[in-house]
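K.L.:
coordinates for the following, if possible.
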Amino acid sequence: MKIYTKKGDKGQTQLIGKRVSKTHARVESYGTVDELNSFIGVAIAELDQEDMISDLEIIQHELFDIGGDLANVTEKKEWALKEASITRLEHKIDAYWAEAPELKTFILPGGEKAAAHLHVCRTVARRAERLTVAIDDGSELPPFALAYLNRLSDYFFAAARAVNARKNREDILYKRGKDVFK
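P.N.:
Okay, here's the model as predicted:
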């Protein structure tokens, strides 16, 4: 089998059930989910935290599921992503959040190299969420995709802070004249 098909040479691609422009909102959305998946691979390459590596590998599989769900515009759908994935993320967020010091202000993305990569993942997850919200093509959206992407950005923030805390690396606080959070 060849890797190239030449079917996209004129700016079109195939969703599940319909041929569309490569600029279609669904293609933008699942393309950004794919981009996020690649950035997660970079974060994994920098991590030495086995629990987070395991989490991130599960997340990578779930992102493939979301991509397939977003590409499906047929009438009959069986969604791959389930609500249990959101619940699992929430438990992980709570656990990682408890590892880092309390926040009273914003922090700058960074710290350990792995934490910095997780912050990049956070911002790409936010963009994927925004692009998914923007889909308005009359076809049903995957029921758990938006909540999952929203929770996922929180997961990356909590995980990045946990990485820094585990390495005894303080977060860099945003300098402002007063507390942001009270």
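K.L.:
switch to C-alpha atoms for all contacts and neighbour counts from now on
P.N.:
Fine.
K.L.:
ok, the residue nearest the centre of the chain - contacts?
P.N.:
Residue closest to the mean C-alpha point of the chain, counted by Cα atoms, centre = their mean, is A125 at 3.6 Å. Residues counted as contacts of A125 (Cα atoms under 8 Å, 6 or more residues apart in numbering) are 33, 36, 149-150, 152-153.
K.L.:
can you add distance to K167, secondary structure and neighbour count and give these back as a markdown table?
P.N.:
A markdown table is the format used below for these (distance: Cα to Cα, whole Å; DSSP: H, G, I helix; E, B strand; the rest coil; neighbours: other Cα atoms under 10 Å):
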| residue | distance to K167 | secondary structure | neighbour count |
| --- | --- | --- | --- |
| V33 | 29 | helix | 26 |
| L36 | 25 | helix | 23 |
| L149 | 27 | helix | 24 |
| N150 | 27 | helix | 18 |
| L152 | 23 | helix | 22 |
| S153 | 22 | helix | 24 |
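K.L.:
now the second one, please; I'll put the structures next to each other:
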Amino acid sequence: MPIYTKGGDKGSTSLYDGQRVSKNSLRVDVYGTFDELNANVSLADKFCQIPRNVELLQWVEYHMFFLQGEIATRHATTFQQNSRMITVEDVQFLEHAIDEYTASLPKVDSFILPGSSTAGAQLHVCRTVCRRAERLLVAFMQDNFVRPEIEQYVNRLSDFFYIIARSEDHEQQLQKIEDQVIKRYRQAVKERS
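P.N.:
Just a heads-up that it's a prediction; the model follows:
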């Protein structure tokens, strides 16, 4: 069975509930940008060195399907009948992770470069794509109802990517220090021999 349907050959696409809209509609732009974000999150989790970060990012990837599906449906109740929706508990989950990581990382009092590790850099890409998706969502909300939980979740998500990026960068810095200590130790042992 081919993956193409030819249904979009004339510039329209189907929403989750089967309604057709123009591919350049703001609704499609919003959920398409979240789809772009999710692909970037998937790439980020492959670069992460901290197993917990991989787990958290995969949790986000899974939840992005709920977010995209709801935006891709004109009436949230139609989506709710067939799928799970983003909840206050999901927002709180992100807040808890952000608070936990913030407490465990060194304090930052200035702007930082976007990622000193590969994972950190990719997570900053996620953060910036998330901010763009959020801007589109806010524009979309001017004429369309979006549940407050979605707006809150998206707002927390960019902060979440920022703090996970910092944790990956910090882990890489610690690894570099450890590698330097081991290298100097081995050099000292060699010189004594």
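K.L.:
quick one: what's aligned to the residue nearest to the centre of the first structure in the second structure?
P.N.:
Using TM-score structural alignment, the partner of A125 of the first structure in the second structure is C130.
K.L.:
its match and I150 of the second structure: what is the separation?
P.N.:
C130 of the second structure is 13 Å from I150 of the second structure, where distance means Cα to Cα, to the nearest Å.
K.L.:
over to K107 of the second structure?
P.N.:
29 Å.
K.L.:
which one's more surrounded, these two?
P.N.:
I150 (20 against 8; other Cα atoms under 10 Å).
K.L.:
show me the helices in the second structure, by range?
P.N.:
26-47, 51-71, 76-80, 88-104, 118-141, 148-192 (DSSP state H).
K.L.:
of all those, which one is nearest F111 of the second structure?
P.N.:
Taking Cα to Cα, helix 148-192 is the member of those nearest to F111 of the second structure, at 11.6 Å.
K.L.:
off-centre distance for that closest one?
P.N.:
18 Å (Cα atoms, centre = their mean, to the nearest Å).
K.L.:
packing partners for it?
P.N.:
Other elements packing on helix 148-192 of the second structure under the criterion 3 or more Cα pairs under 8 Å, 6 or more residues apart in numbering; DSSP states H and E are helix 88-104, helix 118-141.
K.L.:
most tightly surrounded among those?
P.N.:
Between these, helix 118-141 has the highest mean count of neighbours, a mean of 21, where neighbours are mean count of other Cα atoms under 10 Å.
K.L.:
that one vs the first structure, average offset?
P.N.:
Superposing on the first structure and averaging over aligned pairs (mean Cα distance after the TM-score superposition for the first structure), helix 118-141 of the second structure comes out at 0.8 Å.
K.L.:
that helix vs helix 148-192, what angle?
P.N.:
170 degrees (axes from the mean of the first three to the mean of the last three Cα atoms, to 10 degrees).
K.L.:
can you give me the angle helix 118-141 of the second structure makes with helix 26-47?
P.N.:
Using the same axes, to 10 degrees: helix 118-141 of the second structure against helix 26-47 is 170 degrees.
K.L.:
between the helices and strands packed on helix 148-192 of the second structure, which gets nearest to S12 of the second structure?
P.N.:
If we rank those by Cα to Cα, the stretch that ends up nearest is helix 118-141, at 18.3 Å.
K.L.:
quick one: that closest one to chain centroid distance?
P.N.:
Helix 118-141 of the second structure has its C-alpha centroid displaced from the chain centroid by 7 Å (Cα atoms, centre = their mean).
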